[in-house]
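*Asks:* need a structure here:
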Amino acid sequence: MNIEESVHTFIKHTQMGIEGQHIVIAVSGGPDSMALLHFLYKERQKYNIRITAAHINHQLRGDESDQDEHLVRAYCEQAGIAFISQRVDVKRYAQEQRIGSSLAARELRYSQLERILDKVKGGYLAVAHHGDDQIETVLMKLVRSANALQKPGMEAVRPFHQAILIRPFLSLSKVDIVAYCEENRIPYRIDSSNASSAYTRNRFREVILPFVTEENPNIHMHVQRYQEWLSEDQDFLNGLAEEAMKQVVLDKREQIVTISIDLFLSVALPLQRRMIHLILNYLYKKSARITSVHIEQTLTMLGANNPSATLELADGLKVNREYNRCHFVRNEQNELNQITKELKVPGKVFHSLGEVSASSVSQEEPVGPHEVLLDLDSVQMPLSVRVTLPGDRINALGMDGTKKLNRLFIDRKLPKSLRSEWPIVTDANGCIIWVPYLQRSRIAVVTEKTKNIVKLTFLRN
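*Replies:* Predicted coordinates:
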């Protein structure tokens, strides 16, 4: 099978679906991208495609960068290919963002390609990554990646911005591509920075790639198959994990996810790992902060016998275990919870965990754990609703002296994640009147002499 047949077969195998599309091709001027530009231009009628060449000048190599741009422009003008170029200041962006020049170049390059796609209304972005690049990527991830649940390499087809990103050359080796350029007299330039050992990828390319390709010249085909099969397995297992999550998750909000530990542990271990990954990804909004260590630490905590434990992960995310529940909480300290709100009679206060209301009743009546009756004439008004503060104590009904709320929460087994948010009702002097569901005070107890009764109610969300 020749090079062109190999690419056609790969396009069909990966279901790229490029027929009838407008494809923007990222062209640097190197042999890989120039070969891709030539191939798609030559096969434009076969696939009924329109093409636009996009060149991003990183301005990192002075006159060399300008010569790259000139080469691509001249080739496109001679062939009648639509051409767009953009210049970016990688050095300044890297300094502003405090990142390496390689990452800065990548971010600027793809942001400009997004704009070009929008400008020409392109549906596809084609990039010239090939089989050797795939080998390097897979090996680099194995050596450096902190997250074992990431895809092992580059995908041949994936969403990008409002379009689809494709890599038609992943079935080819670098040797194949250079031979294709020589055979078809395709001009190209060599980026001198590719020889620099300052870049990690270059070290893999210069040291490891020659060894593995000498051992097996077709390793790029095996690695590509490994990437495809393992990615499909990952997608399948992630789908099962998402289904299992529906039974395991008890509560899911913007910054908190609560799961049943018993139900979680009843699921197979590979799905447990992926469920934790899904939860963390949901709370972090991206997977960049998730590591295999996070997942292992969480699994260890959930499998232990301790009824309560806390695990602190990156960027303010905490995992709190309380009996049979586990709470994954992001930025749990909500400033709104610290506000003291006045509770009028009649009236309502909306709290993070529910609603506290006060109403007048004509006579004493039975109440549940979410309600309490007060002698209105014995209360220092106004009433207020707030969260607990350090040192809070209550004159608990039925016992002498006072009791610390911390001790009360522990004795009543209130989950630790709720203790900082749990509402309490106080009088005008700051004395605690009622801790819903848990304890009322000796203050303002209704007696036979009570004339005005107020009922307080707490309704959980």
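*Asks:* switch to C-alpha atoms for all contacts and neighbour counts from now on
*Replies:* Will do.
*Asks:* please, where are all the helices along the stretch 151-300 of the chain?
*Replies:* In the stretch 151-300 of the chain, the segments counted as helices under DSSP state H, counting those that start in this stretch are 174-184, 200-203, 209-215, 219-248, 261-265, 269-284, 292-303.
*Asks:* what residues sit buried inside the helix or strand hosting residue 417?
*Replies:* Secondary-structure assignment from DSSP states H and E places residue 417 in helix 416-419. The neighbour-count check on helix 416-419 (16 or more other C-alpha atoms under 10 Å) flags 416-417 as buried.
*Asks:* elements contacting that helix?
*Replies:* strand 317-322 (3 or more C-alpha pairs under 8 Å, 6 or more residues apart in numbering; DSSP states H and E).
*Asks:* roughly how far is the strand it packs on from the heart of the chain?
*Replies:* How far strand 317-322 lies from its chain's middle: 18 Å, per C-alpha atoms, centre = their mean, to the nearest Å.
*Asks:* circling back: show residues contacting the helix holding residue 417.
*Replies:* 320, 322, 327, 388, 409 (C-alpha atoms under 8 Å, 6 or more residues apart in numbering).
*Asks:* looking at this, the third one is in a strand?
*Replies:* The one in question is residue 327. Yes - the assignment for residue 327 is a strand, going by DSSP: H, G, I helix; E, B strand; the rest coil.
*Asks:* go ahead and confirm it touches residue 320.
*Replies:* Yes - with contact defined as C-alpha atoms under 8 Å, residue 327 reaches residue 320; the gap is 5.0 Å.
*Asks:* ok, so of the contacts of helix 416-419, who is nearest residue 20?
*Replies:* Taking C-alpha to C-alpha as the measure, residue 20 lies nearest residue 327 of the contacts of helix 416-419, at 49.3 Å.
*Asks:* please give me the structure for this one as well, since I'd like to look at both together:
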Amino acid sequence: MKNPKILCLPADMNDKKYIQKGFAKTIAKTIAKTITDFGMLENKDTILVAVSGGPDSVALVLALLALKEKYTIKIGVAHLNHMLRGEESLRDATFVKELAHKLSLPFHEGQKNVTIYAKKHRLSVEEAGREARYRFFELIAKNHGYTKIALGHNKDDNAELVLMNLLRGAGPKGLSGIPPIRGGRYIRPLIRVSKNQVLDFLKLKKQTYVFDSSNQNMIYLRNKIRHELFPHLQSEYNPEIVDALDRLSNILRQEEAFWDSETKIQFNRCLIKTEDSLLTFSKTLMSNLHPALLNRVLRKAIKTVKKDLKRISLAHINDIVDFCFNKPSGFSLDLPGQIRVYKDKDIITIKKEDETLREIGKKEKQLRQMAKKK
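*Replies:* As a prediction, the model looks like this:
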């Protein structure tokens, strides 16, 4: 097995560059402020750190270890082998295991054939890998009592996601980027730290890491953005493009928090009845909502009965609005995921049907034919 490829050069701890700039202190303050601002840690938290072996996750472990005494926290390391890169994947797992041992931290290892998982669940390899990782982290956290799960996303990752979602035509939620904390459980202490700062931090600590060759594969949109589009934007348009996109995401994240609160209020105000997989709303109250708020209430309603918003696009939301408020004809509207919208004079019902909509349609057609014969 090959040794992990070292990408960082040892730095002299007495290097004037680092002493003059107080680099280590700057990074520590940034991370500490991020943790405080978002309430990421509490005393006696037990943190499961997701470590791939790359620079971000390795830096994350070191940063959290530096805060271990301040917060009286316990730390464990988790690594999932995706079985995508053969010997390189085994090399990564070995590196992370040795790092955990060197730092005297508990190590939790797993493996999942992501290629097979992707085919089975009809997902892209990226989607399958993400789903497999989160399932693995949740299982380890549950079995070993970890209260938080720390991920190594940095400021550049956030900016890349914002730009990628912009190119895909995402709305404000997509442009709000990577949340620093999610569900009170997943935390990202490095989210305000740039990639260059991460690399310099590791250089200062004389800490090695491994290189994931798939990060150079241009078949993935994220890699094309990272290696082609971002350098072009930085050189030709705005050298601070990462900071600009990061600011945009922070602004939109704050506004999304407000909209989420307002949507919940109007959702409950318009709601008439709740049953299993069925919601009934006042058509009159919904018709008086601002279009932006109406769209959000409809999305929340669909997510409530469907459990997610997969395959539900803005076009579907527009179809619902047009069907419910602009077209006098029609009794129901079919959406992906066995979702059907019914309208009456005074109410709108959104339901997840038990049967496929095709089967329901056949039965309705048969009933109409029988009615005509009578």
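*Asks:* fetch the TM-score of the aligned pair.
*Replies:* Once superposed, the chains reach a TM-score of 0.82 (TM-score structural alignment, normalised by the length of the second structure), with 341 aligned residues with a C-alpha RMSD of 2.7 Å.
*Asks:* what sits against residue 151 of the second structure?
*Replies:* Neighbour list for residue 151 of the second structure: 49-51, 57, 60, 186-189 [criterion: C-alpha under 8 Å, 6+ apart].
*Asks:* find the nearest non-adjacent residue to residue 293 of the second structure, please.
*Replies:* Distances taken as C-alpha to C-alpha, 6 or more residues apart in numbering put residue 263 closest to residue 293 of the second structure, at 6.5 Å, once the chain neighbours are dropped.
*Asks:* contacts only, for whatever residue of the first structure lines up with the one you found.
*Replies:* Aligning on TM-score structural alignment places residue 263 of the second structure opposite residue 241 in the first structure. Neighbour list for residue 241 of the first structure: 271-272, 274-275 [criterion: C-alpha under 8 Å, 6+ apart].
*Asks:* same thing with residue 224 of the first structure?
*Replies:* Contacts of residue 224 of the first structure (C-alpha under 8 Å, 6+ apart): 131, 134-135, 170-171.
*Asks:* what is the aligned counterpart of it in the second structure?
*Replies:* The alignment partner of residue 224 of the first structure in the second structure, by TM-score structural alignment, is residue 246.
*Asks:* could you measure from that match over to residue 161 of the second structure?
*Replies:* In this view, residue 246 of the second structure and residue 161 of the second structure are 10 Å apart by C-alpha to C-alpha, to the nearest Å.
*Asks:* next: residue 229 of the second structure.
*Replies:* 13 Å.
*Asks:* the more surrounded of these two?
*Replies:* Using other C-alpha atoms under 10 Å as the criterion, residue 229 of the second structure and residue 161 rank with residue 161 on top: 22 against 14.
*Asks:* before we move on, the earlier item: show me what secondary structure element comes after the helix holding residue 417 of the first structure.
*Replies:* Moving toward the C-terminus from helix 416-419 of the first structure, the next helix or strand (DSSP H and E) is strand 424-426.
*Asks:* residues making contact with that next one?
*Replies:* By C-alpha under 8 Å, 6+ apart, strand 424-426 of the first structure touches 383-388, 432-436.
*Asks:* same list, those residues, but as JSON lines with distance to residue 157 of the first structure and secondary structure please.
*Replies:* Formatted as JSON lines, those follow (distance: C-alpha to C-alpha, whole Å; DSSP: H, G, I helix; E, B strand; the rest coil):
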{"residue": "383", "distance to residue 157 of the first structure": "61", "secondary structure": "strand"}
{"residue": "384", "distance to residue 157 of the first structure": "58", "secondary structure": "strand"}
{"residue": "385", "distance to residue 157 of the first structure": "55", "secondary structure": "strand"}
{"residue": "386", "distance to residue 157 of the first structure": "53", "secondary structure": "strand"}
{"residue": "387", "distance to residue 157 of the first structure": "51", "secondary structure": "coil"}
{"residue": "388", "distance to residue 157 of the first structure": "53", "secondary structure": "coil"}
{"residue": "432", "distance to residue 157 of the first structure": "61", "secondary structure": "strand"}
{"residue": "433", "distance to residue 157 of the first structure": "62", "secondary structure": "strand"}
{"residue": "434", "distance to residue 157 of the first structure": "60", "secondary structure": "strand"}
{"residue": "435", "distance to residue 157 of the first structure": "57", "secondary structure": "strand"}
{"residue": "436", "distance to residue 157 of the first structure": "55", "secondary structure": "coil"}
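*Asks:* buried ones from those, can you make that a ChimeraX selection?
*Replies:* This is how ChimeraX selects the buried members of those, with burial counted by 16+ other C-alpha under 10 Å:
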select :383,384,385,386,387,388,432,433,434,435,436
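*Asks:* out of the contacts of strand 424-426 of the first structure, which is nearest to residue 52 of the first structure?
*Replies:* Nearest to residue 52 of the first structure out of these is residue 387 (C-alpha to C-alpha; 60.6 Å).
*Asks:* hang on, residue 157 of the second structure in a helix?
*Replies:* Yes - counting by three-state DSSP, residue 157 of the second structure is found in a helix.
*Asks:* what does it correspond to in the first structure?
*Replies:* Using TM-score structural alignment, residue 157 of the second structure lines up with residue 133 in the first structure.
*Asks:* now do residue 76 of the second structure
*Replies:* Aligned partner of residue 76 of the second structure by TM-score structural alignment: residue 52.
*Asks:* test my guess that its match contacts residue 83.
*Replies:* Yes - using C-alpha under 8 Å, residue 52 of the first structure is in contact with residue 83, at 5.8 Å.
*Asks:* if you count what's nearby, which of the two comes out ahead?
*Replies:* Counted by other C-alpha under 10 Å, residue 52 of the first structure and residue 83 do not tie: residue 52 has more neighbours, with 23 against 19.
*Asks:* tell me the secondary structure at the more buried one.
*Replies:* What three-state DSSP gives for residue 52 of the first structure is strand.
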